[in-house]
Structure formats: structure tokens, C-alpha cells
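A.B. asks: just coords:
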């Protein structure tokens, strides 16, 4: 009996040591709960070139909690994708800004994306602040689209001209807000990410101003390097003689 207990203790210690060794180089610890999710799989994905690839797979069997240990060279936008096994939903992909440290994700099976609460990432906080204003701007644009449809039905030319002017002003306002937000948050990796993902076709001088405002640490990050290269490529293309 004593030998059995010793053997079990040794086995537990070995498993614990192996687990620690497997996560020795990890700098991101993700824990979470998906309430109502009892069976299926979770995938943590990142973009590699233009495609999403798995960097971790988590099997859910009975407990709605999950855990992942990752190594990131710098803060990066990742995607938590749920495989419901027997049911399908368009709400299966949760975008979150991961960074070194402890990140916690709490959500529900039936509101996987919309009810998600993500804590532990400053870049996520910055990105969520941007998304809140982006939603208001998007809603305002949808109102203009609805008015445009009605004006076309009634063939109200004067109203169509007014809506067209407002749409142009709204687009400029959206670009200006996004550029200013990225500029004011250039000390976070979310700054260059927002510039690249939301306004890649903005005037080069605006993108270059954001690039110049990045801190040295952000400039060395994944999205900092991407923005620097993108601006350099734009400048080169604009300077090339027209043939």
C-alpha cells in the first residue's frame, strides 16, 4: 500500500513537472468559461499571411472552463473559435487582443461573441473603446442607407443629393476619427493594428504620422513593423514615375 502511494505521488509529481516544462516558455496564460458549453472543441487561431491557422486546440468534455498557454513575441489579435459539434451558429468566432500576462474570457454558448467579457489585456481595452465608437458610426451610416433607399423609391432628387452629401461627410468623419484614435493610442499595439485594419487606404501622410508617433516598443512589435513597412511601400509606390 505504501509503495502504491509512493508510486502515485511520483506520477503526480512527474505530470506536474512535465506540465510546467511544456509551458516554460509561454508568456500568455488564457483562462475562461463558456457558460452552457459542455461538449465540443475550442481553437485559438492567428493570421498567418492571409489565412487563419490553429495555434492551440482545447477539448471541452463536461466542464465549460478552458485554459491555454501561449508564447507571443508581442501583443497580437487572436481568434477563439468554437466547434459546437452538433449545432451551427454564425456566432462562433471571438476576436481578442492577446498580450503577455493573464487574460480571462467569460461568455455564453448562445451569445458567444456578443456577451463576451475579456479582461487582463490593455490592448483589448483600447480596442473595445474603438469598437464602441465604430458601432455608433456604423449605425449612423445604416440610417443614411435606409433614407437613401426610401428617397430612391419616391424619386426625391433633392433628398438624394442631401443624403449623398451627408454620406460623404460621414465617411470623412469616420476616417478622421479612426486616424486620430490610432494616433492617440500609438503607445499601444492596438494603434497600428487599427490603422492597418480600418483605414489602410487613408492618405499616406496620416498613416505616416501614426507611424512616427509609435513608441520604440510598439515600433518593434508585430503591427508596428507591419505599419512601418506598409507606409514605406506606399511612399515608394507614390514616388514611382507614372508609365
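C.D. replies: Thanks, I have the structure now. The model shown is predicted, which means the values in this text are computed figures rather than measured ones.
A.B. asks: alpha carbons only for contacts and neighbour counts from here, please
C.D. replies: Will do.
A.B. asks: So residue 79 belongs to a helix, correct?
C.D. replies: No - checked against DSSP: H, G, I helix; E, B strand; the rest coil, residue 79 lies outside a helix; its state is strand.
A.B. asks: Give me the buried positions along the longest helix along the chain.
C.D. replies: Counting residues, the longest helix in the chain under DSSP state H turns out to be helix 122-154. Neighbour-count burial for helix 122-154, with 16 or more other CA atoms under 10 Å as criterion, is recorded at 122-127, 130, 137, 141, 144, 148, 151.
A.B. asks: and if you look at stretch 110-125?
C.D. replies: Judged by neighbour count (16+ other CA under 10 Å), stretch 110-125 contains these buried residues: 112-113, 116, 118, 120-125.
A.B. asks: Which pair of these spans the longest distance?
C.D. replies: Greatest spatial distance among the buried residues of stretch 110-125 (CA to CA): 112 and 122, at 21.3 Å.
A.B. asks: buried ones in the helix or strand that comes right after the longest helix of the chain?
C.D. replies: Downstream of helix 122-154, the next assigned helix or strand under DSSP states H and E is helix 157-184. For helix 157-184, a neighbour-count test (16+ other CA under 10 Å) marks 159-160, 163, 167, 170, 174-175, 177-183 as buried.
A.B. asks: For burial, what's the neighbour tally of residue 15?
C.D. replies: 12 (other CA atoms under 10 Å).
A.B. asks: check contacts around it.
C.D. replies: Neighbour list for residue 15: empty [criterion: CA atoms under 8 Å, 6 or more residues apart in numbering].
A.B. asks: try it against this one:
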């Protein structure tokens, strides 16, 4: 064996050892597959203490569509799978992670929209939530199109009907969001939704979600953030 071959073999062994050590030292693994990818970099990310995004792990892809990313987490939290493919655009898949293994299968062509995520039970709830929100949003798009046609035709009767239906849709959407959070008060998804999906809701509904949480969820990452929002709002009102 030549010196070059020996050196290459040593490098490979070191990389394998480092990879195995990383697997042992972390409690979360993201296994991913991106159909159609030939080259790029994938990142495992989360929100930092401020609004910054923090890189937790990364892998360079060279022809192999399968990859694994690793980190340590203390509790369920929203993370991001980011793909960099040097096209000047940002490509993210948000997902709820918990200790253990999460699997994400997607495509290069529709990286975000084709994502199939299997893992934490909080992610299952997030999938259920986003599926329903998508239905509301699609109904809103239909109403916007109908409104455009009614305005073009100067059909005031149709416009009045569309406005009523639109207002009713908004009420039903917010009612669903609030009820979904309340129905899942024992999950980290509840304070997360109250924080990021109810910005224009009446404060009493946000308070209701928080006070319905059990102590474990109140002391979770999102539970504490929700408490801070409520406390700051109450202090400002005094």
C-alpha cells in the first residue's frame, strides 16, 4: 500500500470515528432524503436567543440524496432543515423536533412543498394544524378571485355576499386556531400556536391558552416565551 493510500485510509477512519462519536454524543438525529439532488449543503438550524438562526449541524451533498444531521435538544422545539444550492434563494422546511429520530423526505424541485415529515408527536399535530390552515387559505384565495370578478362586473350584490363570507371565514379560522391550541394544551404545540399563529387575537384568548397549560408545558421553551409576552403586555397596560 502506497503512502498516499495509507493516508487516505487513515482520513476515512478518522471521519468514521468522528461520525460515530457524534451519533453517540447527540440525542436527536434528522435522516433526510432529497430526490433529484446532486450537489448542495443541508443545514440543521433553530432560532437563537434573539431572532438569529443558529446552525447546529451541516452536511455537504455530493451525488448522494441521503444524509443525516445531529444535535442535542432538551425539549420539543421548532427546527429548520435548510438547503443551500447556490441559486440565490432560501429553502427551508420547518419541523417540530424531539429527542430521537425524525425523517424528512422531499424533492429538489419542490423542496418545501413536497416535504413528508415523520418523527415527533408535536410534528404530527403541526401537520394536522397546517393542513387545516391550508384549507382556510385556499378558501380565502377563492373569495379573493370571486371579489375581483364581482368588482370587474360592478356586481354590488355579489360583493356584499363575498364580504360577509370573507368575514365569516376569518372568524372560523381564528376559532379553529384557538380551539386547536386549547384541545392540545398538554403539548408544546399549544403555546407555540398562541405565540406565532394568533398575533391579532383578542388577548383574553391568548391568556386562556396559557392558563389552560399544565405546569410542564408552562415551563417549556414556548410556555416561558408566552408567559413573557403576557407579562410584558400586562405591565405595559398598568
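C.D. replies: That came through, no problem. Since we're looking at a predicted model, the values are computed, not measured.
A.B. asks: Next, work out how far apart residue 149 of the first structure and residue 4 of the first structure are.
C.D. replies: Distance from residue 149 of the first structure to residue 4 of the first structure, counting by CA to CA, to the nearest Å: 77 Å.
A.B. asks: what's the distance between the host helix or strand of residue 43 of the first structure and the middle of its chain?
C.D. replies: Using DSSP H and E, residue 43 of the first structure sits in strand 39-48. Distance of strand 39-48 of the first structure from the chain centroid (CA atoms, centre = their mean, to the nearest Å) equals 14 Å.
A.B. asks: For the following helix or strand past it, grab the matching residue range in the second structure.
C.D. replies: Next along the chain after strand 39-48 of the first structure, taking DSSP H and E as the criterion, comes strand 51-61. Taken onto the second structure by TM-score structural alignment, strand 51-61 of the first structure occupies residues 52-62 there.
A.B. asks: Show me which residues of the matching stretch are buried.
C.D. replies: Quick answer for stretch 52-62 of the second structure (16+ other CA under 10 Å): 54, 58, 61.
A.B. asks: Also stretch 185-203 of the second structure?
C.D. replies: Neighbour-count burial for stretch 185-203 of the second structure, counted by 16+ other CA under 10 Å, picks out 185-195, 198.
A.B. asks: about what we covered before: now distance to residue 238 of the first structure too, for the buried residues of helix 157-184 of the first structure, in TSV please.
C.D. replies: Shown next, in TSV, are these (distance: CA to CA, whole Å):
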residue	distance to residue 238 of the first structure
159	38
160	35
163	33
167	28
170	27
174	24
175	20
177	25
178	23
179	20
180	23
181	25
182	23
183	23
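A.B. asks: Find the residue closest to the residue nearest in space to the middle of the second structure in space, skipping its chain neighbours.
C.D. replies: Nearest to the mean C-alpha position of the second structure, counting by CA atoms, centre = their mean, stands residue 94 at 2.8 Å. Take residue 94 of the second structure and drop its neighbours on the chain: the residue closest to it by CA to CA, 6 or more residues apart in numbering is residue 80, 4.4 Å away.
A.B. asks: residues near that neighbour, how many?
C.D. replies: Residues lying near residue 80 of the second structure (other CA under 10 Å) number 21.
A.B. asks: for residue 30 of the second structure, same thing?
C.D. replies: So residue 30 of the second structure, with other CA under 10 Å, has 19 neighbours.
A.B. asks: Now do the same contact list for residue 105 of the second structure.
C.D. replies: 32-35, 114-117.
A.B. asks: On the three-state scheme, it is what?
C.D. replies: Residue 105 of the second structure is classified as strand under three-state DSSP.
A.B. asks: and it, how far is that from residue 116 of the second structure?
C.D. replies: Taking CA to CA, one finds residue 105 of the second structure at 5 Å from residue 116 of the second structure.
A.B. asks: which position in the second structure aligns with residue 136 of the first structure?
C.D. replies: Here residue 136 of the first structure is matched to residue 135 in the second structure, going by TM-score structural alignment.
A.B. asks: quick check, nearest of the buried residues of stretch 52-62 of the second structure to residue 22 of the second structure?
C.D. replies: Nearest to residue 22 of the second structure out of the buried residues of stretch 52-62 of the second structure is residue 58 (CA to CA; 12.4 Å).
A.B. asks: ok, for the closest one, nearest residue in space, not its chain neighbours?
C.D. replies: Nearest residue to residue 58 of the second structure, sequence neighbours excluded (CA to CA, 6+ apart): residue 43, at 4.3 Å.
A.B. asks: Now for that neighbour, how many residues are close by?
C.D. replies: Residues lying near residue 43 of the second structure (other CA under 10 Å) number 19.
A.B. asks: just residue 106 of the second structure next, same as before
C.D. replies: Residues near residue 106 of the second structure, counting by other CA under 10 Å, number 20.
A.B. asks: Please name the nearest non-neighbouring residue to it.
C.D. replies: Distance criterion CA to CA, 6+ apart; nearest residue to residue 106 of the second structure, sequence neighbours excluded, is residue 115 at 4.4 Å.
A.B. asks: How about residue 102 of the second structure?
C.D. replies: Take residue 102 of the second structure and drop its neighbours on the chain: the residue closest to it by CA to CA, 6+ apart is residue 119, 4.1 Å away.
A.B. asks: now that neighbour: how far from residue 97 of the second structure?
C.D. replies: 7 Å.
A.B. asks: Tell me the counterpart of residue 170 of the first structure in the second structure.
C.D. replies: Superposed on the second structure with TM-score structural alignment, residue 170 of the first structure falls opposite residue 169.
A.B. asks: who touches that match in this structure?
C.D. replies: Residue 169 of the second structure neighbours (CA under 8 Å, 6+ apart): 136, 140.
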